[in-house]
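A.B. asks: Sharing a model that was predicted from the sequence below.
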Amino acid sequence: MTDHGAPQPVDRTLPTDEARDLLALARDIAQREIAPTAADEEDAGVFPRELFALLSEAGLLGLPYSVEYGGGDQPYEVYLQVLEELAAARLTVGLGVSVHTLSCHALAHFGTKQQRLEHLPRMLGGGLLGAYCLSEPASGSDAGSLRTRAVRDGADGDWVVEGTKAWITHGGIADFYTLMARTGGEGPRGISAFLVPGDAPGLSAAAPEKKMGMKGSPTAQVHFDGVRLGDDRRIGDEGQGFTIALAALDSGRLGIAACAIGVAQAALDAAAAYAGERRQFGRPIGDFQGLRFLLADMATQVEAGRALYLAAARLRDAGRPFSRQAAMAKLFCTDAAMKVTTDAVQVLGGYGYTADFPVERYMREAKVLQIVEGTNQIQRMVIGRHLLGPESR
């Protein structure tokens, strides 16, 4: 007898036994600790802070960073597959890990040795949670026009920060913020990067945004009202902040791509299982060719997206340029997630439109992935520039 709709195991190629063990650990945590309460907690808008403490204890919050500073020394290829597993169980968790990893990038890659030794171990394995502050109310895609300003004050070289950041994941609950602020003239070259403690005097957050999905993940404006930072909190050189931000986003886009495929895989599994159980006209609806073709297209999108983000990750791991491929992966995987989750709702029919099944939540969550860390229109611009050169040509 055919096992209609049974979720098929994902065929993963991992480079080491340690990597296979890490993925097995992530899958176990996802299935045992995350998935059972995901729907109820998302509906109630509950952020699972205790889960992030668990992931930190398990060594899953610093996988792509150096073991010297408390990381896991894992290739991005491995980290992204762990991320996919977490996002399949609950996007709030998967995306939260991706944002935390993004928030650590500036210090890990551009900080001094002393800065890394002082801060990274607690950021990677000490239970801390990070946020990334680039976007502002009037500068989203045009991040180079940001207005939050840091000015020097006093003989000791301290900085005083004034401004507001917008759409900040973990805004108001983060333990540290990687901040891009203007320290010089207009444009990208006047921006510098800073590491701001979450309890800094003058730092506050607005009420979380009311969103169509990911209700358990707080997204809020963050206000900097005279926040004073020592110069030892500046990351990299003055005016290097925009370069630091873009370098982080290239890697972060791969995290979003992996999260998107996690959501798409979860939707595909739910749709396939339903198609094997739901009977119409005397047989499972999965026996009808039209529905089988729909599921086949969904599965192909998921596999193609996974192959694309892993190919980009392998370029990154090899130290080769990967910006174009990261933009392609973010674009394709998030568009695929939107299509697959929408089709999953169609497979379930009227039941798919109800909260009794998870596919409507997957569809609502997939939408934001086409927007965050560079809209998909921006990704097309990035890809076009790589292909044809600057727009001015």
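C.D. replies: It's in. Residues are numbered from 1 along each chain as shown.

A.B. asks: Please count neighbours and contacts with C-alpha atoms only from this point.
C.D. replies: Will do.

A.B. asks: Remind me what the strand or helix carrying residue 297 packs against, helices and strands.
C.D. replies: Element membership for residue 297, per DSSP states H and E: helix 289-317. In terms of contacts (3 or more CA pairs under 8 Å, 6 or more residues apart in numbering; DSSP states H and E), helix 289-317 is packed against helix 76-89, helix 241-277, helix 323-348.

A.B. asks: Now do the buried residues in the second one.
C.D. replies: To tie it back to what came earlier, the one meant is helix 241-277. Under the neighbour-count criterion of 16 or more other CA atoms under 10 Å, helix 241-277 has 241-245, 247-277 buried.

A.B. asks: Run a quick neighbour tally on residue 48.
C.D. replies: Residue 48 has 17 neighbours, counted by other CA atoms under 10 Å.

A.B. asks: check contacts around it.
C.D. replies: 93, 216 (CA atoms under 8 Å, 6 or more residues apart in numbering).

A.B. asks: I'd like the distance between it and residue 129.
C.D. replies: Residue 48 sits 12 Å away from residue 129, going by CA to CA, to the nearest Å.

A.B. asks: ok, now residue 234?
C.D. replies: Distance of residue 234 to residue 129, given as CA to CA: 19 Å.

A.B. asks: and residue 195, that's in a strand?
C.D. replies: Yes. Applying DSSP: H, G, I helix; E, B strand; the rest coil, one finds residue 195 inside a strand.

A.B. asks: Alongside the first one, take a look at this:
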Amino acid sequence: MALDQDTYDQLIDTITRFVTERLRPLEGQVAETDEIPDDLIEEMKELGLFGLSIPEEFGGLGLNMTEEIGIAIAMGHTSPAMRSTFGTNIGIGSQGLVMAGTDEQKAKWLPKIASGEIITSFALTEPSAGSDAASVKTKADYDEAKGVYRLNGSKRYITNADKADLFTVMARTGGEGARGVTAFLVPRDLPGLSVGQPERKMGQQGAHVCDVNFDDVEVPAENRLGAEGEGFKVAMRVLDRGRLHISGVCVGAAERLIEDMVGYAGEREQFGKPLSDFQMIQAQIADSKAECMAARALVEQTAKKRDAGENITMDCAATKLIASEMVGRVADRAVQVYGGAGYIADYGVERFYRDVRLFRIYEGTSEIQRSIIAREVMKAGG
């Protein structure tokens, strides 16, 4: 482990209390205002949450994947928007830099990312390039005389874009397909870069997504991340890791929903006895618990394989598919157990029902995960 066991146990205990005592009481407020309070963000920075996965030499905690999954599960017990506040800093917004950055790039950016002074964002999706990520149309033309790449194009549904100071941008420097895509580190303050208004969404209020537009943005050549044509490879490595993290959040959300179901079923009476005495209610809870336990075991197993240096492309796809589909079923059962109350905003179950729906879409839809699994299985079979 990156941390000794006692230190890690203390960290988990601290974050669990933070979730219970500080975050959960504010879930309704965040959903209503669509904003995370500034004081909460500062507390997250003080806890080191913005640097969980950043190497210690750059000011982060340097957690391995198994340790990070434990944090993700703990954070899953509150509104997903809370975790999203620092999620891009420790995931898709920083890991391309950690994996493929030069020593100079890392020294320049990672310490400020780890402290939360810089918020990062990952700009891959476009109006015509979602699941088909290799078809990005944003162009990056090299101006040899000035030593810059000129970026032109638009990105869509970019998480934390309205707060981001640094974007990891995938743009086309070559021909069609994956081999023509290159990654760039693009500061927000470069002339020609603009960010649209946050989109109105079904759920996860407090976590914003926006369009990002590039109009002749001059990006210094030293801000290229890796070699030309390696951007798609970088993106896929980042997404493998991100899918595993999100799977941990799904498990945590399911555990929270099961706790809520059990609590409500024990208190609510019908026909003179608590709901928990009815076998069909017990079946809803039992199925949810069994599926959640199975997903958690798969998440933890895959994290250990990643820490051991194994190829986990198929494992990450399978883990995200299982975990994200599982939490959707658990949320649906929770609404059913609550009955009419589950459809009313006061109880929060309907909010989670909407919040967890996104897990089956971002960082690769369930359909994309199935395609990856099938491809890897057939490849292994010759």
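C.D. replies: Yep, that arrived. Not measured: the values here are computed from a predicted model.

A.B. asks: how about the helix holding residue 297 of the first structure, which residues of the second structure does it hit?
C.D. replies: Here helix 289-317 of the first structure aligns to the second structure at residues 279-307, judged by TM-score structural alignment.

A.B. asks: Kindly report the same for stretch 79-90 of the first structure.
C.D. replies: Aligned using TM-score structural alignment, stretch 79-90 of the first structure spans residues 68-79 in the second structure.

A.B. asks: which other residues reach that stretch?
C.D. replies: For stretch 68-79 of the second structure, the surrounding residues in contact (CA under 8 Å, 6+ apart) are 12, 15-16, 19-20, 23-24, 27, 52-53, 82-83, 204, 244-246, 248-256, 299-300, 303, 352, 355.

A.B. asks: what's near enough to touch residue 75 of the first structure?
C.D. replies: 63, 64, 317.

A.B. asks: now, among those residues, which is nearest to residue 351 of the first structure?
C.D. replies: Closest to residue 351 of the first structure out of the contacts of residue 75 of the first structure is residue 63 (38.6 Å), distances taken as CA to CA.

A.B. asks: what secondary structure does the closest one sit in?
C.D. replies: For residue 63 of the first structure, the assignment made with three-state DSSP gives coil.

A.B. asks: now swap in residue 63 of the second structure and tell me
C.D. replies: With three-state DSSP as the criterion, residue 63 of the second structure reads coil.

A.B. asks: from what I can see it touches residue 49, true?
C.D. replies: No. Between residue 63 of the second structure and residue 49 there is no contact under CA atoms under 8 Å: 10.8 Å.

A.B. asks: Tell me which of the two has more neighbours.
C.D. replies: The neighbour comparison of residue 63 of the second structure against residue 49 (other CA under 10 Å) goes to residue 49, with 24 against 20.

A.B. asks: any idea what the more buried one aligns with in the first structure?
C.D. replies: Aligning on TM-score structural alignment places residue 49 of the second structure opposite residue 60 in the first structure.

A.B. asks: so which strand or helix has its match?
C.D. replies: Using DSSP H and E, residue 60 of the first structure maps to neither a helix nor a strand.

A.B. asks: Looking at residue 234 and residue 129 of the first structure, which is more packed in?
C.D. replies: Neighbour tally, residue 234 of the first structure and residue 129, criterion other CA under 10 Å: the higher count belongs to residue 129, 28 against 24.

A.B. asks: Touching, that one and residue 102? I think so.
C.D. replies: No. In this structure residue 129 of the first structure lies outside contact range of residue 102 using CA under 8 Å: 11.1 Å.

A.B. asks: Next one: residue 144 of the second structure relative to residue 367 of the second structure, how far apart?
C.D. replies: Distance from residue 144 of the second structure to residue 367 of the second structure, by CA to CA: 41 Å.

A.B. asks: ok, now residue 254 of the second structure?
C.D. replies: Shown here: residue 254 of the second structure relative to residue 367 of the second structure, a distance of 21 Å by CA to CA.

A.B. asks: quick revisit: ok, the match of residue 49 of the second structure - contacts?
C.D. replies: Each residue near residue 60 of the first structure by CA under 8 Å, 6+ apart is listed here: 26, 72.

A.B. asks: Equivalent analysis for the one 3 residues further on, please.
C.D. replies: By CA under 8 Å, 6+ apart, residue 63 of the first structure lies in contact with 71, 72, 73, 74, 75, 79.

A.B. asks: quick one: residue 220 of the first structure is in a strand?
C.D. replies: Yes. Applying three-state DSSP, one finds residue 220 of the first structure inside a strand.

A.B. asks: Map it across to the second structure for me.
C.D. replies: Per TM-score structural alignment, residue 220 of the first structure is aligned with residue 210.

A.B. asks: Please apply the same query to residue 105 of the first structure.
C.D. replies: Counting by TM-score structural alignment, residue 105 of the first structure corresponds to residue 95 in the second structure.

A.B. asks: Test my guess that its match contacts residue 238.
C.D. replies: Yes. Applying CA under 8 Å, one finds residue 95 of the second structure in contact with residue 238, separated by 6.0 Å.

A.B. asks: from the middle of its chain, how far away would stretch 295-309 of the first structure be?
C.D. replies: Remark: stretch 295-309 of the first structure is offset 19 Å from the chain centroid, using CA atoms, centre = their mean, to the nearest Å.

A.B. asks: swap in stretch 115-135 of the first structure?
C.D. replies: Remark: stretch 115-135 of the first structure is offset 16 Å from the chain centroid, using CA atoms, centre = their mean.

A.B. asks: buried residues in that stretch?
C.D. replies: Counting neighbours by 16+ other CA under 10 Å, one finds that the buried residues in stretch 115-135 of the first structure are 115-116, 119-121, 123-135.

A.B. asks: Which members of these occur in strands, if any?
C.D. replies: Members of those lying in strands (criterion: DSSP state E): 130, 131, 132, 133.

A.B. asks: Tabulate these in JSON lines, adding columns for distance to residue 188 of the first structure.
C.D. replies: Shown next, in JSON lines, are those (distance: CA to CA, whole Å):
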{"residue": "130", "distance to residue 188 of the first structure": "24"}
{"residue": "131", "distance to residue 188 of the first structure": "21"}
{"residue": "132", "distance to residue 188 of the first structure": "17"}
{"residue": "133", "distance to residue 188 of the first structure": "15"}
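
A.B. asks: Farthest pair within these?
C.D. replies: Greatest spacing in these, by CA to CA: 130 and 133 (9.9 Å).

A.B. asks: which residues do the two both contact?
C.D. replies: Common neighbours of residue 130 of the first structure and residue 133, using CA under 8 Å, 6+ apart, are 177, 178.

A.B. asks: How about the contacts made by the residue lying closest to residue 306 of the second structure once chain neighbours are set aside?
C.D. replies: Nearest non-adjacent residue to residue 306 of the second structure, counting by CA to CA, 6 or more residues apart in numbering: residue 312, 6.3 Å away. Contacts for residue 312 of the second structure (CA under 8 Å, 6+ apart) come out as 240, 302, 305, 306.
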